[in-house]
Structure formats: structure tokens, C-alpha cells
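> Just a sequence and a predicted model for now, questions to come.
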Amino acid sequence: MHASQVELARRFADMQGARATWFSYARNTADLLAKVGLVGPHDRLVVCADDFESSFASLFPAHDVVFLSDATPQAFLQASMDDPEGEEARLIPQGSPASYAHPAGIHADRLFWFVGSIGCLGLRVPHLRALAEAASAVNAILIVDNTVPSCFGCSPISLGAHVSLEALDRVAAGRLSRSVVAVSVARSVQGRGRRRLVSPDAEEAYRLLAFGLGDPDDVSGCGALDDQALDAISRGLDSLPARMQRHFDHAHAIAEYLFCHPAVGHVFYPGLKSHPDRALAPNVLLHGFGPAIDFSLQGTHAELMLDRHRRFLEVCACANRRSSAGGALTRLGLAIKRDLSYVRIFAGTDDPLAVVDSLDQALRLFCNPPEP
């Protein structure tokens, strides 16, 4: 059994061009980081994941964590400073990522940057190559949460990330009884001869992960997955391309419908021309624009946005909030950051026309609720 898990992890690593992959039980990617202990109490962790902020705040209460809503290299560099409002912050060079010098003021023992390949409220797509170049300039380890597009829809390692994390619910087609997170690390040496490049940050990431998770070629103890999880992941990887393409295509169709509905306020989907990252997304994402959509609903100031969205979910028959995450059924939920919220859709492989019809009926009930 242990050998089959090793082979499965190697297969997952090869899909991304990674040096190694570990599988571990964890509720989500933030929980995995906390369990492994990759980020120490004296390290600085810069996080751009405002829809995930509460998880990081609860899991890293005594750590030096800085939260961002802007995934640009400049924002990460400034958040990495000890005194971002002081004189040192002015020393951050401006210009292209290739021109970044090492800014003064970084005194944490180690520096980690965390961002989603698709993430934050509004499903932003960061410029991963630019972030990777800026991270290397300041010796930061770039960690990318690749859960939303999955390894089918994005390859953070090939774009320069040092570590890629992915909750495998969607890869396993919703068949996991316990959540599993895959941790992949980049190769520290790439190319040959004069083209040979060495990444000390990738080597440091591998060392830290191996210390926390063990030898990737020797699965034992708490690192071993059960037979059910291994079977679900193996079968999921076999069918991943066909399934994920349907997730992506269905999400695009649903987003186009929502964009045209008069009761819908804002629609955020990287494939729409209205999305702020529409021009960048094809350079980061593969095979489409992901399975997720964020949208808000029109309303009055008398009703809070969060209450409005909760009321919509109560009348939406296709919410499927009790169905398995990553499964065939389209699921609706809430993406929340304090007083801001959106309805978030994860498109399934079910009939998108039936989903749109259900959404249309729910929007009619939401706009014209029946009299008591």
C-alpha cells in the first residue's frame, strides 16, 4: 500500500514538473501549513487570500502574518518590510519584476508568500511569474494554493512557485471521506551546462517540507493514506482531464448567463471580458478559466449584503450545499470577508442548462418572494 502511495505521489509530481509530492490529511491548505510547521513563529507569512483570512488568523495566532487584498509584486514586497509606512518602504524599486533588488528592512528569519492561483473575493488571478521573480529577489518562498483550478487548470511550479498546495476534493471527484492536501515542491536545479539554474529557495522549501512530512519515498505512520483515499485519488487522476474540462466549460456558460441577468449586480469570472484579470488569466491558467464564479445580487441598503445572499441560497434548489465537495453536482456557497460577501458557485459536471434553469427560478423567487 505504501508503495502505491509513493507511485501516486510521483505521478502527481510529474504532472506539474515538481521534484516531489506528499499527500496528507488536512481540512484545507492553511490547515496543512499549520500541521507541517513550515512557517515558524519567527518567520513572516504574507497572505493574499482574503476569502480565507479567518482560517489563517485562527491557525497562526502567534505568528507574524500580514494579510493583503492586492496580489501584485509591489504589494507583497511592501508587506514584507518591517516598517511598510516608514522610510525603508521607499527603498523598494519600481519597474518590471526583473529589476527588483533586495529591499532593506526584511529582518524575519524566513519569508513566505502565500497566494491562490485563483483566489480572493472576486476570483483574482495573480501574475505568478512576476511574483516568483520578485520572491526570488528577496529570498521569499512562494507558496501557491492551486485548489480552485487544480493541477489540470494551472501549473504553479512551471510558473516559478516554490511550493504548490492543492486540496484534492475535485481531483478525487468528491469521493474522499476525509480531505487530503497534496504538497508539491519545485526542483532546486533546472537545466544543464550554461543553462543550469540553482534555486536556494526551492532547496530550502524541500528541506523544510521533508523535515515536517518525512521522506517522500518512504510513507509511514501518520503520512499514510487509507485504501479508500488512494483509490479515489488514483481513479480521479485517470478521469481528471475530461471531468475538469466539463467543470470549466460549464462554469463559463453559467457565468455568461449570470452576467446578463438584471437581478445580478457583479459577476466575477476570469473568462468574462469584465474581469480585471481577463488579459492575464490565459498566461496563468490552462484549458479555460476555472470552475468557480463569484456574483452579488441587487438589493436595497436596508438589507445587508450577507443577509441578501443567504436569503437567495435558501430558495435556490441547486445550491447542493450538503453534497460532496468536488463532486458532480454544482455547489453554491458564500465567500465572505467581514462585511463583504459574494455567492460562490463551483460548477459541476451536471447539466449546465438545468443549473441555469434552477438559478433562474431562484432569482425569480428572490426578486418576488411569495406573500406569507
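Perfect, I can see it now.

> C-alpha only now, for contacts and for neighbours.
Will do.

> Name the residues that touch stretch 343-355?
Contacts with stretch 343-355, where a contact means Cα atoms under 8 Å, 6 or more residues apart in numbering, come from 243, 246-248, 250-251, 253-254, 291-296, 309, 318, 326-335.

> residue contacts, Y206?
Here Y206 is in contact with 185-186 (Cα under 8 Å, 6+ apart).

> structure B:
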Amino acid sequence: MTDDQYDFESIAVGAGEERPRADTKDVVTPVHLSATFGLDAAGYPEEGYTYTRHGNPTRDRLEDRLADLSNAARVFAASSGMATVSTVCLSLLGPGDRVVAADSLFGGTKQLFDEFLTGFGVEVSYVDATDPENVADALGPSAELVWVESPTNPLLKLCDIEALGELSDEHGATLVVDNTFATPYAQRPLDLGADVSVLSTTKFVNGHTDSVGGAIAVADADLSEQFGFVLRDVMGAPLSPFDSYLVLRGLKTLPARMESHQRNATEVAAFLADHESVAAVNYPGLRSHPDHDLAARQMDNYGGVVTFEIDGDGAETRAFVEELDVFELAMSLGGVESLVEHTASMSAASLSPAERETAGIPDSLVRLSVGLESPDDLIPDLAAALDEV
């Protein structure tokens, strides 16, 4: 079941399920929890299953389905989003190599770049990747890797993936796009020219806040061999069978959930944009967003994350997030429930105050993961908390 035959929604529900099954005729892929598998003869077989770290039927079904949804030659499911970042970097980089990275990155990714890669002699250059010319100027003849997020975390800036793909090809660099916020439903970076797309399945792809994982989608099957070796043999970090089952289940409702996320987020963003206590709102679906036209061209859905700045200081902002009732104060995002965070003290806490200032993350910034509750409950919750502080 590929998108040559079926629409995205049908693939999300059925890809992989049509494979030959056991006599039980399971409609849903079962959880294969066995750590090891019996062999017909001594030796290491060229086909079939031997050990769950190397291959597992449940995880294989998930990887096949994500590959179909991402238009990828190969997908690898990993034990976390950061495991995907580490796998790609360890697979493609060595001492003396250079990375051109967007200056707006997830804190964990930036921490890995600054505190791990540089210790192995990898040079990282940060640029405002929303302007392709900045990337072109930084690439030069020697950069091996270009790393961007689109939309970015937490400011929801967009990069022109098609333009960056052309630049990367011209300079012989590999373009990696973190697609966590968009998901393959809203944006397929490989179709736009990226070589690799990574995401945290913990977020919207699973969508139920009960599984931690990640995925690497690769355009070139030859490139994928190194990723498989590093993820499974070197790091030993493939996704567990039970988490694979949970993500398979979550994928079935991804299209319906993303439509609801977008609908609710649009209403919430519009409310915040008109509120006198809000200094700025970031949401690609708003026409006021500087990258709205690019989002309309590059994405099929604007997502469920809204960030905004309160017209106040850090103490007032922390008081606001603690005052909310329907929105729960918690890390992460992308589940069916609405979450709120004070970004400076939570997901960006690993960054120094100077780094947060450079990244444009003030103490007054709030990140909302808008869930599937009624906007008639979400908006009054925000209004009451804003009035209180």
C-alpha cells in the first residue's frame, strides 16, 4: 500500500497490515515481544529474525508504514528523538568535518552539537537558515552536513526546504530536516529535496503521550545502510516492540488528529493575537506570520503548536502558566491533551541565558501544544489566566 495507489489517510491506517499473517488472521499487527527467535540450523541466517535489536516484526511494520507515509527509501525507528539525531551525526560526521546548522534548534540537538560533536573535532556554524543566502554563504566547499528544523522549536520559523536542498546538492552536503512539528502528514521533506528527515515519534506521530521514540527517514537506500549499523549495532537504540505497537496505533489517527490540532490552534492563535496582554504570537497559520506564504506552499497543515510572548516579565509568565486549568503544565507536546510550558525554564533550560537571548527565547515566551479539547474550553482557560496575572 503506497501513495501511488492510496491517499495518505488510507496508508496511515492500512500500510503493513495487508502482509501475510499467522493463522489467527490478526486485523491489527500484534506485539512481538520475543527478544530472540528460533533458528532452523546453526549459523547466522541471511533472512528472517534472529534478535530483536537487529529486527522485530512489529517494528518492521512501523518502519514500513512510516516509509510509505514519508516517501522514503528506508525508515529506522529509534528509542527517542535524540537517538535519531545522534545516529545521523555519528553516521555522517568525523573529526574535521563541518556542520552548517540553523540558529534556532531544539535544545537537546544544540547541546549535542556544542558539547559532544565539537569535542570530537567537528566544527558547527550557526546561521539564520530562514534565509537560504545565509546558508549558501556558510556552506563553502567543505561542509558535510546542513541541519535545520522547519517549523522550528519554539519560535515556529520556517526554512525553504526546496531551496536548501538545491544548495546542499550544489555543495555536496547532506541536508537533514527535523520534521517533528509538522509530521509527514503536513510536510514531507524528502519530496522537497532533503536527504534525511528525522522526527520525534513521541510527539504528534504517536499522539497519546505514552511512548518515547524517534524515526529517521532516508531518501537514498545506500545511505541508510550506515544508519542501520550505527543505530542497531553501535548504539543499540532501536525502538522497542511495545513502543512500535503504540506508534502504529497512533499513526492510524494522525490525519484526523492533525486536522483537529490545526483547527483548535488556529482559534487559539487568533484569540491571543487580539489580546491586550499578549505582545506577540507565533503560528504559521496566521497571515501575520512572516513565513505564512512559505507555509502555505510547503505544508499541508499548520500544526498544533502556538507560541506567544506575554506583555510582562518572567515572574508574570510563570504565574500565568501555573494558573491554567485545561492546559496542563508539562514538558513535551503533540498529544491529544493540551499542554503548556514556560520555555526558558523548561525545554530551553539546557541553554545558557546568553544562548537563549541569541536564539530569541525571552523569559516571557510561552509554548502551547493545543490538543483536541473544545476551543470553547481552551480559550476561556487562557483568558482567565491572562486576566488573573
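Now that the structure is in, tell me what you want to look at. Keep in mind that this is a model prediction, so the values were computed, not measured.

> if we can go back for a sec, which among the contacts of stretch 343-355 of structure 1 end up buried?
For the contacts of stretch 343-355 of structure 1, a burial check counting by 16 or more other Cα atoms under 10 Å picks out 243, 246-248, 250-251, 254, 291-296, 309, 318, 326-335.

> quick revisit: among the contacts of stretch 343-355 of structure 1, name the ones in strands.
292-296, 331-335 (DSSP state E).

> Quick one: those residues as JSON lines, columns for distance to S54 of structure 1 too.
Formatted as JSON lines, those follow (distance: Cα to Cα, whole Å):
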{"residue": "A292", "distance to S54 of structure 1": "20"}
{"residue": "I293", "distance to S54 of structure 1": "21"}
{"residue": "D294", "distance to S54 of structure 1": "19"}
{"residue": "F295", "distance to S54 of structure 1": "21"}
{"residue": "S296", "distance to S54 of structure 1": "21"}
{"residue": "R331", "distance to S54 of structure 1": "22"}
{"residue": "L332", "distance to S54 of structure 1": "20"}
{"residue": "G333", "distance to S54 of structure 1": "16"}
{"residue": "L334", "distance to S54 of structure 1": "14"}
{"residue": "A335", "distance to S54 of structure 1": "12"}
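
> which residues of the stretch 101-250 of structure 1 fall in strands?
All strands of the stretch 101-250 of structure 1, identified by DSSP state E, counting those that start in this stretch, fall at 111-116, 140-145, 163-167, 180-185, 189-190, 197-198.

> just checking, G108 of structure 2 touches M82?
Yes. Between G108 of structure 2 and M82 there is a contact under Cα atoms under 8 Å: 7.2 Å.

> Among the two, which residue is more densely surrounded?
M82 (20 against 17; other Cα atoms under 10 Å).

> just checking, what residue in structure 1 corresponds to the more buried one?
Alignment note: M82 of structure 2 maps to N28 in structure 1; criterion TM-score structural alignment.

> again, but for E309 of structure 2
By TM-score structural alignment, E309 of structure 2 lines up with S296.

> How much space separates the spatially most central residue of structure 2 from L145 of structure 2?
By Cα atoms, centre = their mean, structure 2 has its centre lying nearest to T180, at 1.4 Å. Computed as Cα to Cα, to the nearest Å, the T180 of structure 2 to L145 of structure 2 distance reads 19 Å.

> now P95 of structure 2
Relative to L145 of structure 2, and taking Cα to Cα, P95 of structure 2 is found at 13 Å.

> same question, S332 of structure 2
27 Å.

> Those two: which has the busier surroundings?
The residue with more neighbours, out of S332 of structure 2 and L145, is L145; 24 against 17, by other Cα under 10 Å.

> And the more buried one? What does it align with in structure 1?
Using TM-score structural alignment, L145 of structure 2 lines up with F112 in structure 1.
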